[in-house]
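Engineer: Predicted coordinates and the sequence they were generated for:
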Amino acid sequence: MKSLFLIYFLVIQICESAVGNPQLEWWQTTIIYQVYPRSFKDSDGDGTGDLRGIISKLDHFVYLGVQAIWLSPFYKSPNKDFGYDISNHTDVDPLFGDLEDFAVLINQAHKRDIKVIIDFVPNHTSDLHPWFQASIKKQEPYTDFYVWSESKPGPDGTRLPPNNWLSLFGGSAWKWNQDRQQFYYHAFLEEQPDLNYRNPKVIEEIKNVLRFWMNRGVDGVRCDAVLYLLESEDLSNNEPKSNAANFTSFQHESLDHIYTSHLPEIKQIITGWKTITKEYTQKDGKTRFMVIEAYETPEKRQAFVEYGADFAFNFDLITPIGITRDCGGVCIKDLVDTEYTVVSSDSWPNFQFGNHDRPRISVRRNPEAANAFNMLLLTLKGTPTTYYGEEIGMEEIHVSFEDTQDPFGLRFGKERYTEVSRDPCRSPLQWNDGYHSGFTTAKKPWLPVHPNYKTLNIQTQMESDHSPIQLYSQLARLRQEPSFQYGDLNYAVVNDNIFSYVRQTEGQPQYLVTINFGKSKSVDDYTSYIQGREGKVIAHTGNLNNKPFYKQNIIIDLSQIILKSDQGLVIEIISTKDEL
């Protein structure tokens, strides 16, 4: 791929360094769609989604224009943390099917030119994993497969953990094991003991897991929780207080994790994984993709590209501040610009609004803004990642404490569970207006279907004149145009309401994308940013029911575009050369 570079003058441009079409990898040209298997489609009537359910709905991705799906964990697991506590890394949990089902999924996806990315969970295992059970008994070679420590003496003969490290789910990150008479470290739940990456045998075993799935045809991996792969060798080190506001001493955020997060030795581990993906790419010429999950600052996130990852997920639109109800045009531009400013010449930008761990955009903003945000996501330069349901503007469900499934929420108790529970964003995908929205034939799904499914569902939107899913599909195909694939992105009008930009590459049409993210009507002149005074409406958010009525394919004056809140347009510019 020809290198990218940043040019600054009045506006920021992201340009290709050479004339002609750059050779992009598949992961740079497609949308990545996150499938949460247990909530996608149930094929056997047990109330939980499964692999055969995904297979039955692969044509949904064809309709959308999505060419890569990322599957959250489907491995054998006690499901204390919904599959992120793995008891067998190389098998499918019976809840989701079996290895034969996975083979069919790969085959059918590839027939549709859909790449399959899997969740690779290297940091920890289930406490029921054979490795951990053998480690408890000090059976070789597993004795030191996990992070074990002697206790410190406490008052009245009690045993204390070696330090003050905290779990991401709250409370001590150390658990006493009576059989082994030692504490073990768990960055997440106590049922998720951390592997010891200072043991070369652990590193090799996890590489074998990666090879196992590459041999079965996966096209890429999303590497989970890599920030926590290594801890300080000196387990007597206590982490200092972070002094972060509004967090109790029970919460992970109350400490500054200088001994348990993003230690420099992580580089060698990730580089080792990249070596394996390259081996498979060299075997058949098919690029294998590796993306990192890391809630980090943009500068630290960039380090993972240097380690060998294709990119680390960009969470700037989600956290630490992300998109809020008050985030207008300037705010959105600043969040987007962070990614473009930090990416190096040999890296690639990416964006997303949500995932299985964070509130949906419909909650952080409002349900009516779904089209505006999908228009933004699918027209920016870089790879977009969509969380299932965003294509129809799905909203979050309310789950009582008694019905809560998420262990994170349960640990915080009835008074505070809503602050952290991830159940609301994980409700079943709404397929139609039938029984349980077509998700399952079971009496009760694993989580409730949102009560608005009668009107907000995939089938109804596909059959309507203009809907979020139709706009999504239209934009997915539009972004295959050269101007959107690899063209420049130049900022245009940006104010408290409007965020707009121009997409163009040499010899191709010029497009203006303008969206009102503010709270009031905005009337703006765009002619100083483009090569023309008129343009043709290519796509719109569908809520343009006020004068002027911007409709598909009409020609509009670019010197006075009027947009209200959550309204947006994609306009193909009629250049002054065309007018002559």
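Structural biologist: That came in fine, so what should we check first? Numbers count the residues shown, from 1 in each chain.
Engineer: For the rest of this, base every contact and every neighbour count on C-alpha atoms.
Structural biologist: Fine.
Engineer: Next, the buried residues of the helix or strand harbouring Tyr491.
Structural biologist: Take DSSP states H and E as the rule and Tyr491 turns out to sit in strand 488-494. Within strand 488-494, the residues that count as buried by 16 or more other Cα atoms under 10 Å are 488-494.
Engineer: Please compare the first structure with the one that follows:
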Amino acid sequence: MNANGTPDRQWWKEAVVYQIYPRSFNDSDGDGVGDLPGITQKVGYLDDLGVDVVWLCPVYGSPNADNGYDISDYRSIADEFGTMADWEALRSELHAHDMRLLMDLVVNHTSDEHEWFQRSRRREAGYEDYYYWRDGGVDANGDPVPPNNWESFMGGSAWTYDDAREQWYLHLFDEKQPDLNWRNPDVRDEIASLVEWWLEKGIDGFRIDAINYISKPEGLPDGTADREPKGIEVFSHGPRIHDYLRELYERTFANYDVMTVAEMADTTVEMAENYLGEDGDGLNMIFHFEHMGVDISPRGRFDPSEWGEWSLPEFKRIMSRWQTDLDAEGWNATYLGNHDQPRIVSRFGDDEAYRTESAKLLATFLLTTRGTPFVYQGEEIGMTNDDFPELSALDDPMTVGAIEDLFEAGRADSYAELREFVNYVSRDHARTPMQWADAASAGFTTGEPWFAPNENYPDINVAAARADEESVWHYYRRLIDLRHEEDVLVYGEYDLLLPEDEQLYVYRRALGDETVLVVLNWSNRPATVDAGVVDGTPLAILQSNYDDSPADPAGQQFRPYEAVVYRL
């Protein structure tokens, strides 16, 4: 809010963002892989849904060791997705429909097939230290051992020995994703140049990948904490990260009217304040991961000793802290799922008895809390987790690497022991093809899909959802319209009620004379709102996921996963 109490209006605060995983969205040419022309074909669909911004996961040149997050050429389009002309056509079509385009910026690492890495491994002048190269030690057999004990997010050591250079290189992700050395000013110049290049091509901002890992401490010391991966407390939020991000902002983002959202795992509200706004590093918002940890082990996502159980009061504490504790420059990026997470209705709802009701409740939460909401493809029709019956059914290198590490550590003897756990945590759930119709390959492709669609596509698909006015899709559409119409849902203050209630998530949004009350029964059992909770008389129901929700919530019983938005 401004000093006079009026909202600090920004287009990116008022926007609803729709995330697209291009490989799995829509295939236009029948080769089984989603592509840019396929996305362009669906711009009208996105316009009908009402979204304002499309975030495109990487479509750059890449050998696809990590589905495009290993970039070999930042200024090209991967052949499987189309051409630069196809990308330009998509950008223009989105802009013609008054939608903006957000690209993925992946600059913690490149592909090992990038020209910079190839030159660096050959020790070409000027490229010697574009990456982290180190000598290691030797074991009792005289074999080389890594420079430190850091582990990769993909499993195993974060170091790989390169025979050509005869040194180890650092990769916090896959071995084909070597980490860039941001200490080198030439590297920072290269990154600023490519950011400027894309901004000049007319994009409207970036989602910035894994950016809290770009600054490593001097000496690269061993990790000591009992967390996975080993070393994360050392290489996350390193000593010069604020210098690097502020420099990038001043050289690029500050000169354009763009939106920036940075992916930053392992970040608290207090830390976030230092990254956001003009008083920080200039970022508009970040993706924090605190709420993504409510149902997994504190030692790491792929620790099978603790998973699947979560507490609504704890979830409320986390989300409310982010809603209320960011300073005046702060702004939330609100999400429940993305390309790296399981399907939200399977994780936070009930994908069987109350799939439709719980999908609508999740939409209500997403679109009525403070911050810019991010909707991941398929959420708007209530897509669910799949079942991966064997290891060979998985594609995600992070999940596969974690399983192999569990085998090596003797924590499991077979995939069968881990199947239920993997079916809960795998990133592959978000990457099954978009379910467009009750047709071959879910209407995603006329060919053989790169990844098998979820078998429930005959029942859960866009065509069926759009034909049913009471579907999850139409509920999303109406909620997006409501958010566009009601400033209180964008800029209003947030006030949590009933913080310890294990079924009800109830909060108010208030802006000037406008007050909205949101009541969510986040459970599969009836729950009653105490008569004294509501301070004010409901004037109208603005949105609800049951036809006959109570006109006044005080003292009323709410059905499983019932969600109601009231104007007070």
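Structural biologist: Right, received. Where do you want to start? All values reported here derive from a predicted model rather than from experimental measurement.
Engineer: With distance to Phe132 of structure 1 added, can I get the buried residues of strand 488-494 of structure 1 in a markdown table?
Structural biologist: Shown next, in a markdown table, are the buried residues of strand 488-494 of structure 1 (distance: Cα to Cα, whole Å):
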| residue | distance to Phe132 of structure 1 |
| --- | --- |
| Asp488 | 51 |
| Leu489 | 50 |
| Asn490 | 53 |
| Tyr491 | 53 |
| Ala492 | 56 |
| Val493 | 57 |
| Val494 | 55 |
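Engineer: Can you tell me which of those residues is nearest Leu255 of structure 1?
Structural biologist: Val494 (38.0 Å; Cα to Cα).
Engineer: OK, contacts around that closest one?
Structural biologist: Applying Cα atoms under 8 Å, 6 or more residues apart in numbering to Val494 of structure 1 gives the contacts 329-330, 333, 500.
Engineer: quick one: which two of those are the most distant?
Structural biologist: Val330 and Ser500 (10.0 Å).
Engineer: More neighbours: which of the two?
Structural biologist: Remark: of Val330 of structure 1 and Ser500, Ser500 carries more neighbours, 25 against 19, as counted by other Cα atoms under 10 Å.
Engineer: Disregarding flanking residues, what is the spatial nearest neighbour of the more buried one?
Structural biologist: Thr514 (4.1 Å; Cα to Cα, 6 or more residues apart in numbering).
Engineer: so who does that neighbour touch?
Structural biologist: Going by Cα under 8 Å, 6+ apart, Thr514 of structure 1 touches 498-501, 568-570.
Engineer: Give me the three-state assignment for it.
Structural biologist: Taken by DSSP: H, G, I helix; E, B strand; the rest coil, the conformation at Thr514 of structure 1 corresponds to strand.
Engineer: which residues in the stretch 401-550 of structure 2 form strands?
Structural biologist: 493-497, 504-511, 514-521, 527-528, 540-544 (DSSP state E, counting those that start in this stretch).
Engineer: now swap in the stretch 151-300 of structure 1 and tell me
Structural biologist: Under DSSP E, counting those that start in this stretch, the stretch 151-300 of structure 1 gives strands at 152-153, 159-160, 174-177, 182-185, 220-223, 289-292.
Engineer: can you list the ones you listed in JSON lines and add distance to Thr440 of structure 1?
Structural biologist: As requested, these are exported to JSON lines (distance: least, Cα to Cα, whole Å):
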{"stretch": "strand 152-153", "distance to Thr440 of structure 1": "51"}
{"stretch": "strand 159-160", "distance to Thr440 of structure 1": "47"}
{"stretch": "strand 174-177", "distance to Thr440 of structure 1": "38"}
{"stretch": "strand 182-185", "distance to Thr440 of structure 1": "39"}
{"stretch": "strand 220-223", "distance to Thr440 of structure 1": "28"}
{"stretch": "strand 289-292", "distance to Thr440 of structure 1": "32"}
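Engineer: possible to save those as a markdown table with mean neighbour count?
Structural biologist: Formatted as a markdown table, the strands of the stretch 151-300 of structure 1 follow (neighbours: other Cα atoms under 10 Å):
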| stretch | mean neighbour count |
| --- | --- |
| strand 152-153 | 13 |
| strand 159-160 | 16 |
| strand 174-177 | 19 |
| strand 182-185 | 23 |
| strand 220-223 | 22 |
| strand 289-292 | 23 |
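Engineer: do you know which of those strands lies nearest Ile7 of structure 1?
Structural biologist: strand 289-292 (26.7 Å).
Engineer: mean per-residue distance, that closest one to structure 2?
Structural biologist: Comparison of strand 289-292 of structure 1 with structure 2 after fitting gives an average deviation of 1.2 Å (mean Cα distance after the TM-score superposition for structure 1).
Engineer: Give me the neighbour count for Glu463 of structure 1.
Structural biologist: 10.
Engineer: Show me what Asn338 of structure 2 lines up with in structure 1.
Structural biologist: Applying TM-score structural alignment, one finds that Asn338 of structure 2 aligns to Asn355 in structure 1.
Engineer: Run through the residues that contact that match.
Structural biologist: The contact partners of Asn355 of structure 1, taken as Cα under 8 Å, 6+ apart, are 34, 386-387.
Engineer: Then Gly382 of structure 2?
Structural biologist: 345, 355-356, 359, 460, 472-473.
Engineer: Among those residues, name the ones in helices.
Structural biologist: Residues of these located in helices (DSSP state H): 345, 355-356, 359, 472-473.
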